[in-house]
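**Q** Show me how the following folds:
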Amino acid sequence: MTELTRLSRSNSVEEVIAVLERDGGVIIDGFLAPETLAGLKSDLIPRMQGQSTGRDPFSGDKTRRMGALFAHTRHVAEVVTDPLYLAAARHILSKPVLTWAGDNRYETSPDVRIGVTQAIQIGPGQGAQPLHRDDTVFLWRHPTYGREARVQVMLALSDFTAENGGTLVIPGSHRWDDERQPLTSEAIPTEMTAGSALIFLGSTYHAGGQNRTQDELRTGLTIALDAANLRQEENMYLALPTAVVASYPEEIQRLLGWSAGANNMGWVEIDGQMADPIRLLRDLDGPVVGLSASR
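**A** Next comes the predicted model:
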């Protein structure tokens, strides 16, 4: 395979799912509305200038990273709730499980939660990141036999090219076992215009590419949706002030982890009962000073 499959806004969720299950990754051209892209760039790129670069080959000594994105821009909500992304992630991650409780056998399944939010800016002269799987954080074993841990989006805030560090992807590597080593010769650079997105599985080998340009920054925004029975990689409860979470719609609050879900993971005691933590946010809803109110 010499290039990643490309779809557009006119394609259905079912088509996105089919390519993800076949290849492990898909590019969606024109993923974002122009005004959303402009808002993200306006909110995030100036803040990136104050971020320090990484200190090891994996994080990149010429690469800036910034997390806690829901505290920096309201526009990120439009990325994570985009139907082509969220619906595809729920289909892939929320696989039902049959279990017994006494004499009753019932079906339950995890919802999805936001596991990581990060803006990533690769500077000129940055070498390629080591190829890796992002579900390694869960010590996930492969092949996954149809049960994935993560579906991730990498949104281009600037154009991604083979020269400036467009994300490297090995199509089909989501089917590999854990003994097979990924090779750079097998990886394909993601080339897409600003506002387009790469959606890929946590079991797919990928890496930040080498930036061989003299003066071009490659800026992307990544969000991971994970199965809600797993711990979130980014600690949202410490990264985001409770008042910030409360200022978002309930769907976002639940995606950020303020939900027990059908499998009752993450409950909190309220009035002596195991309760959904969303109840703790109900009285805090309102605007937050210092956080862009644009949507």
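**Q** going forward, measure contacts and count neighbours with C-alpha atoms only.
**A** Noted.
**Q** Doesn't residue 252 lie inside a helix?
**A** Yes - under DSSP: H, G, I helix; E, B strand; the rest coil, residue 252 sits within a helix.
**Q** Next, the structure of the following sequence, for comparison with the previous one:
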Amino acid sequence: MENRFSYSDFENDLDSGKKKIIQSLRENGYAIIENFLSEERTIAMKEELTTLTNRLPIGRNDFEGYKTKRIYALFAKTRSFDDLAIHPLLLEVIEEILGMHQVLLSSPVGIEVGPGEVEQLAHRDDGSKLATFVCTIIL
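**A** The predicted structure is shown next:
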């Protein structure tokens, strides 16, 4: 099963795209959607993140990294990312995978990894008894 998709292939047929993404998630545990954001949108989002991260100190511990900046509660600091939280394709995939039609979005974070930062292993936050689904958008 393919696990890499181009958003432009199903932008006008989200149902078809949703089915392929869900199948990849179930078979492979992940799916990559390339070109999910337009180049213009990506540039605008990067500029907004840069404006926000320029005001922040660099990381404070081994876990966060000493060369990385993190913007916690991102939606409280800018409206530029709101539409991602309610994007029809993302919501439908999340609801289908979790088997729920009400989801709670938590921990929207912007992360700027600085040059020379030590790698952080892929992980998920422990302690949650609720079903979880992780969606990462890389600009």
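**Q** Fetch the TM-score of the aligned pair.
**A** Here the TM-score for the pair of chains, by TM-score structural alignment, normalised by the length of the second structure, is 0.81; 131 aligned residues with a Cα RMSD of 2.1 Å.
**Q** for the second structure, what spans make up the helices?
**A** 7-10, 14-28, 39-53, 74-77, 82-85, 88-98 (DSSP state H).
**Q** Name the nearest residue to the residue mapped onto residue 112 of the first structure from the second structure, ignoring sequence neighbours.
**A** Applying TM-score structural alignment, one finds that residue 112 of the first structure aligns to residue 103 in the second structure. The shortest distance from residue 103 of the second structure to any non-neighbouring residue, by Cα to Cα, 6 or more residues apart in numbering, is to residue 95 (7.2 Å).
**Q** circling back: tabulate the helices of the second structure (a markdown table), appending distance to residue 133 of the second structure.
**A** Formatted as a markdown table, the helices of the second structure follow (distance: least, Cα to Cα, whole Å):
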| stretch | distance to residue 133 of the second structure |
| --- | --- |
| helix 7-10 | 20 |
| helix 14-28 | 10 |
| helix 39-53 | 23 |
| helix 74-77 | 18 |
| helix 82-85 | 13 |
| helix 88-98 | 7 |
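**Q** Dump these to JSON lines, plus mean neighbour count.
**A** Shown next, in JSON lines, are the helices of the second structure (neighbours: other Cα atoms under 10 Å):
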{"stretch": "helix 7-10", "mean neighbour count": "15"}
{"stretch": "helix 14-28", "mean neighbour count": "17"}
{"stretch": "helix 39-53", "mean neighbour count": "14"}
{"stretch": "helix 74-77", "mean neighbour count": "14"}
{"stretch": "helix 82-85", "mean neighbour count": "12"}
{"stretch": "helix 88-98", "mean neighbour count": "16"}
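**Q** I'd like to know which of these lies nearest to residue 111 of the second structure.
**A** Closest of those to residue 111 of the second structure is helix 39-53, at 8.5 Å (criterion: Cα to Cα).
**Q** quick one: the closest one aligns where in the first structure?
**A** Counting by TM-score structural alignment, helix 39-53 of the second structure corresponds to 34-48 in the first structure.
**Q** on average, how far is that stretch from the matching bit in the second structure?
**A** In the superposition with the second structure, the average deviation recorded for stretch 34-48 of the first structure is 2.1 Å (mean Cα distance after the TM-score superposition for the first structure).
**Q** Now which residue in the first structure aligns to residue 72 of the second structure?
**A** Aligned partner of residue 72 of the second structure by TM-score structural alignment: residue 67.
**Q** actually residue 114 of the second structure, not the one I wrote
**A** Counting by TM-score structural alignment, the partner of residue 114 of the second structure is residue 123.
**Q** Check the spacing between that match and residue 60 of the first structure real quick.
**A** Residue 123 of the first structure is 9 Å from residue 60 of the first structure, where distance means Cα to Cα, to the nearest Å.
**Q** ok, these two, which is more surrounded?
**A** Shown here are residue 123 of the first structure and residue 60; by other Cα atoms under 10 Å, residue 123 has more neighbours (25 against 20).
**Q** Go ahead and confirm the match of residue 72 of the second structure touches residue 117.
**A** Yes - counting by Cα atoms under 8 Å, residue 67 of the first structure touches residue 117, with 5.5 Å between them.
**Q** which of the two has more neighbours?
**A** residue 117 (23 against 19).
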